[in-house]
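J.: please find the sequence and the predicted model below.
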Amino acid sequence: MSSITSREYNIEIVGIVGTGAMGRGIAQIAALAGLKVKLYDTNAAAVGAARDYLADTFSKLVAKGKLDNSRSLAALACVTGAQTLDDLKDCNLVVEAIVEKLDVKRALFKDLEGIVGENCILASNTSSLSITAIAAACADPSRVVGYHFFNPVPLMKVVEVIDGLRSDPAAGNALMDVARRMGHTPVRAKDMPGFIVNHAGRGMNTEGLRIADEGVASFVDVDRIMREQAGFRLGPFELLDLTALDVSHPVMESIYHQFYEEPRFTPSPITGTRLAGGLIGRKAGEGFYAYVEGKQQVPQEAPAPTALPTRVWISNRVPAAREAVLALVQKAGVAVDDSSTPAADSLIVVTPLGLDATTAAVDENLDARRVVAIDTLFPLVDAQRRTLMTTPATTRAARDTAHALFVHDGIPVTVIRDSTGFVAQRVVATIVNIGCDIAQRRIASRRTSISPWTLGLGYPRGPLALGDALGAPTILTILRNMFGVLGDPRYRPSPWLARRAHLGLPLVQDDAADNEEQA
């Protein structure tokens, strides 16, 4: 932190440099909070267009009954254009929302430093670049702070406040207060690549991409599994379409390289190719999905098979999982093969954690032609979706009768190709594991806070809480089995996870001595 004495910051006039989607969104919430807003863009016409956009947005909100007309007029009156950077000289806060290039941001902040008063905070809306590196261009880096909003700003009610190594803590405190005034939830973060949300988002996005890249499941199937089985608001490809690949792909590459090619964050060639082809997402009308008049086009699922198996043999390697599967088999009225080894005509069902169906079959010396695996990480009864997985040797008859069996009660089933950890297991375990590394590095000021995850990423709960709900030992087993089969270091367990799983401690719990000091 800076050794410079903390100043007092009184923020009433906000300058915004860059009038794209992010700049407009920040202007909207600032104006509605009663702050005076000055818009600047190197393209003078863009400033007028941004103000017209805000006027149109406010009018639509009034028409929908979401905004009082008098407040709409007052907010619009708060927004004025700036012809030059010099017009921002009386601002108490300037937020840059320009191109994600370090040299361009550094040059801007160096220019602004010579224009604004000494009590003006210079904030960067960068999504992944180092705040310390941006601030290094300034003679006084203490007033440079990260202020990372998410698109669309008015709807994504979280903002990260990032302290650079020389940032004045009082400047960050002032931004926390202003965020609350604008109706957003602020979270404090250390200056690390990706901060909190984009760092944590690698678990969902890069693992989802890897699953698709391996040919395990289609984009839509991965999304369906993560939404309906794992309980996430959006699947990885829906989320990537929303953020758009022209934003998210450079962030993936930036975080990967800033962490010196850490395997956990390896980008996928899928996004690079699609970005080059212009298939960037919802705003372009086509991404991983097509969009007609803004509406996502999703293919219908094929009808499920109906022919049930004659009888079913269920692995007992995970006793609790066997009981859950057994209940579904009995509910469907299918005979159960209770022998120690499967009869020649039995469908064989295995319930691996972190293993692929092939390894599960070989470990128990089972006939892989009749083996189908079912994911039991999330409850099977009253589920919204179930996932089955075949070995490369599984016959069509075995696959289809298993599908018919587990869809018999009306719950949809997705059948995927062989994969260590199915889909939900490997994505959720990766999310929890990266969340544990964030806790280990002390990147977030409050590790138990759910707002970055639920508001910024649409997770059902924070990674540590998610891991506790499923059981830290279970997550550790999934990761160790994936790592053991593949030898891929991206799946090595975080020390934070392993130690708490071994000691029977919650993942959300800090070290006992630290808790005693805070009591």
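T.: Done, it's in.

J.: please count neighbours and contacts with C-alpha atoms only from this point.
T.: Will do.

J.: spatially central residue in the protein, please.
T.: Gly201 (3.3 Å; C-alpha atoms, centre = their mean).

J.: grab the nearest non-local neighbour of that residue.
T.: Leu457 (7.0 Å; C-alpha to C-alpha, 6 or more residues apart in numbering).

J.: again with Ser248
T.: In space, Ser248 is closest to Leu240, 7.0 Å off (C-alpha to C-alpha, 6+ apart).

J.: isn't the one you found up against Arg282?
T.: No. Using C-alpha atoms under 8 Å as the test, Leu240 is too far from Arg282 to be in contact (9.0 Å).

J.: how about the contacts made by the closest residue to Cys120 other than its chain neighbours?
T.: With sequence-adjacent residues excluded and distances taken as C-alpha to C-alpha, 6+ apart, Cys120 is closest to Asn92, at 4.3 Å. Asn92 makes contacts with 9-15, 117, 119-121, as judged by C-alpha atoms under 8 Å, 6 or more residues apart in numbering.

J.: of these, just the buried ones, PyMOL syntax please.
T.: The PyMOL selection below is limited to those of those classed as buried (16 or more other C-alpha atoms under 10 Å):
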select buried, resi 9+11+12+13+14+15+119+120+121
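
J.: a markdown table for the contacts of Asn92, including secondary structure and distance to Leu476?
T.: Below are the contacts of Asn92 laid out as a markdown table (DSSP: H, G, I helix; E, B strand; the rest coil; distance: C-alpha to C-alpha, whole Å):
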| residue | secondary structure | distance to Leu476 |
| --- | --- | --- |
| Tyr9 | coil | 46 |
| Asn10 | coil | 48 |
| Ile11 | coil | 46 |
| Glu12 | coil | 49 |
| Ile13 | strand | 50 |
| Val14 | strand | 47 |
| Gly15 | strand | 47 |
| Gly117 | coil | 52 |
| Asn119 | coil | 49 |
| Cys120 | coil | 47 |
| Ile121 | strand | 43 |
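
J.: what about versus this one:
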Amino acid sequence: MSESSALPASVAVGIIGAGAMGSGIAAVAASAGHRVLLHDADARAIERALGRLASEFDRQVEKGRLSAEESSARLARIHAAETIEALAPCGLVIEAIVENLDVKGAVLKRVEAVVGLDAILGTNTSSISVTAIGAHLARPERLVGMHFFNPAQVLPLVEVVSGKVTDPVMAKTIFDTAEAWKKVPVHCVSTPGFIVNRVARPFYGEALRLLSEGAGEPATVDAILRDAGGFRMGAFELMDMIGHDVNYAVTCSVYDGFYQDPRFTPSLLQKELVDAGWLGRKSGRGFYDHTVPAPPAADALPAAAPLQLTIEGDLGCAAALAAMATGAGIVVERIGGSGALRVGGVRVALTDGRTATERAAETGEPFVLFDLALDYASCTRIALAAADQTNSEQLAAVVGFFQRLGKVVSVIDDAPGMVVMRTVAMLANEAADTVQQRIASARDVDLAMRKGVNYPLGPLAWADAIGVRAISTVLENLAAFYGQDRYRLSPLLRRRALANQSLAG
């Protein structure tokens, strides 16, 4: 392990921007023992920030998370800097101002002129090229992206972003400093969206496409992502929380940054919300009306469970269903086959990216697909999709089977890849491309997605758990169904599938 090059607590830290993010970063630095100089063009913003921090520290004292003495000490370390020139003593200055390249470049150029030659400049940008910001500076090699996630005091991740000319020594110093500040840093190269905002796009994009195709309503899709997929929030409720103006703008920024790559195509459904001023929680209306209780998910009505079940071959990542069926008192027969269940006269299989209707046409049998789950034994919900050739009685038998296993069942329209599988496959694909293009390591990509947006597993580790070949098959079938480059397979994923090697390792 290399020796830490973290900035010592004796180094003063400057923060430019006294909004929620800037004041949060100030609190983090002060908590680590640094003297903090907080600057904002609006002096009243600094006063408000200091008031918010005092209240926040008081709440931590009341909850027993902080001593009164440490609360006072932290607040005493944060000082107002009325001018840019007042930041001259700082060894690190981090800007957390408006997401505008020219504004950021101009402010950091002024800072560079007053601080010492050995000072490091940091930008908290979430989407602007660190290389482009550095082009405004005389010493761009000393500029490092230091992207915190909001609220900075709570969320652990910090993306340490290197521009084209960033000195690796500066990047390591910032990485080690973030660790010393009890954060979880990850290294990445400056690219549209960095790690998190790039890799996370399919989480929103695929949900929006499913909605546009009529696969299910927002409440149902969200419930499937939470209760089967293990995500902390569903895509629609998360977009409502973030704000559609912000989420849509990030998608557009990444889309344009990658020269209109169809993987990142913005949604007209979301644009309509932005145009209408339905921005989510902050406006009271988005995909949900936040002035009334949220609508329930569409749950299947109770159905009779079958008395026996046939398992054909290996169920792969859904193998737990066999033991669960036995535990539920269902007689299980095992025979050879391609990895499916047979409930009465209905063939039931995990989605592989084809529709149930397509598979029914191939086999000449009624067909029902079930969706991916993070853990089939512990999940509380499962999603099903029936072929057009499957009648209601046949579907009811499959519903009854999963209900007998203790699952709430949501039946969605016959969309290829369904909800969780389609989402996870696309997340893994984008993560694999991020590694392939040497933007970040596999370890850092997975760590960023777990710590930055609370995914239950890193996308690459998740692909390994399902099987890289299975994920590749899902994406190839999605690409064949839609005929769109959006679902093209990452070269890294394709190679690893052929070699049957781990993505995350």
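T.: Thanks, I have it. From a predicted model like this one, the values you see are computed outputs, not experimental measurements.

J.: aligned counterpart of the residue nearest to the centre of structure 1 in structure 2, please.
T.: In structure 2, the residue paired with Gly201 of structure 1 is Ala200, using TM-score structural alignment.

J.: what about that match, distance to Thr251 of structure 2?
T.: Remark: distance between Ala200 of structure 2 and Thr251 of structure 2 (C-alpha to C-alpha, to the nearest Å) = 10 Å.

J.: kindly report the same for Leu503 of structure 2.
T.: In terms of C-alpha to C-alpha, Leu503 of structure 2 sits 26 Å off from Thr251 of structure 2.

J.: packing partners for the longest helix anywhere in structure 1?
T.: The longest helix of structure 1 (DSSP state H) is helix 44-63. Judged by 3 or more C-alpha pairs under 8 Å, 6 or more residues apart in numbering; DSSP states H and E, the packing partners of helix 44-63 of structure 1 are helix 21-32, helix 69-77, strand 79-81.

J.: for Ala135 of structure 1, find the nearest of those.
T.: Taking C-alpha to C-alpha, helix 21-32 is the member of those nearest to Ala135 of structure 1, at 20.3 Å.

J.: that closest one to helix 69-77, inter-axis angle?
T.: 120 degrees (axes from the mean of the first three to the mean of the last three C-alpha atoms, to 10 degrees).

J.: in helix 21-32 of structure 1, what counts as buried?
T.: Applying 16+ other C-alpha under 10 Å to helix 21-32 of structure 1 flags 22-32 as buried.

J.: looking at these, which is nearest Asp213 of structure 1?
T.: The closest of these, once distances to Asp213 of structure 1 are taken by C-alpha to C-alpha, is Met22, at 30.9 Å.

J.: residues contacting that closest one?
T.: Here Met22 of structure 1 is in contact with 97, 149-153 (C-alpha under 8 Å, 6+ apart).

J.: most widely separated two among the residues you listed?
T.: It's Ala97 and Pro152 that sit farthest apart of the contacts of Met22 of structure 1, by C-alpha to C-alpha, at 13.2 Å.

J.: who's more crowded, these two?
T.: More crowded of Ala97 of structure 1 and Pro152, by other C-alpha atoms under 10 Å: Ala97, with 26 against 15.

J.: the more buried one and Gly15 touch, don't they?
T.: No. Applying C-alpha under 8 Å as the test, Ala97 of structure 1 and Gly15 come out as separate, 10.6 Å apart.

J.: how about the strands in the stretch 401-505 of structure 2?
T.: 408-411 (DSSP state E, counting those that start in this stretch).

J.: quick revisit: does the match of Gly201 of structure 1 touch Asn429 like I think?
T.: No. Applying C-alpha under 8 Å as the test, Ala200 of structure 2 and Asn429 come out as separate, 11.0 Å apart.

J.: mind listing what the residue nearest to Phe370 of structure 2 when sequence neighbours are not counted touches?
T.: Excluding the flanking residues, the one nearest Phe370 of structure 2 by C-alpha to C-alpha, 6+ apart is Leu384, at 4.5 Å. Applying C-alpha under 8 Å, 6+ apart to Leu384 of structure 2 gives the contacts 368-371, 399, 409-412.

J.: let's see 10 Å
T.: 300, 348-351, 356, 368-371, 395, 398-399, 402, 409-414, 418-419 (C-alpha atoms under 10 Å, 6 or more residues apart in numbering).

J.: repeat for Leu355 of structure 1
T.: 361, 373, 418-422, 425-426, 477-486.

J.: hmm, try it at 8 Å
T.: 419-421, 478, 481-482, 485.

J.: which strand or helix spans the residue nearest to Phe370 of structure 2?
T.: Using DSSP states H and E, Leu384 of structure 2 maps to strand 381-386.

J.: so that strand aligns onto which residues of structure 1?
T.: Against structure 1, strand 381-386 of structure 2 falls on residues 385-390 (TM-score structural alignment).

J.: aligned partner of Phe148 of structure 2 in structure 1?
T.: By TM-score structural alignment, Phe148 of structure 2 lines up with Phe149.

J.: quick check: that match touching Asn125?
T.: Yes. With contacts counted by C-alpha under 8 Å, Phe149 of structure 1 reaches Asn125, the gap being 6.4 Å.

J.: which one in structure 2 is aligned with Ala513 of structure 1?
T.: Residue correspondence to structure 2 (TM-score structural alignment): Ala513 of structure 1 is left unmatched.

J.: good, wrapping up.
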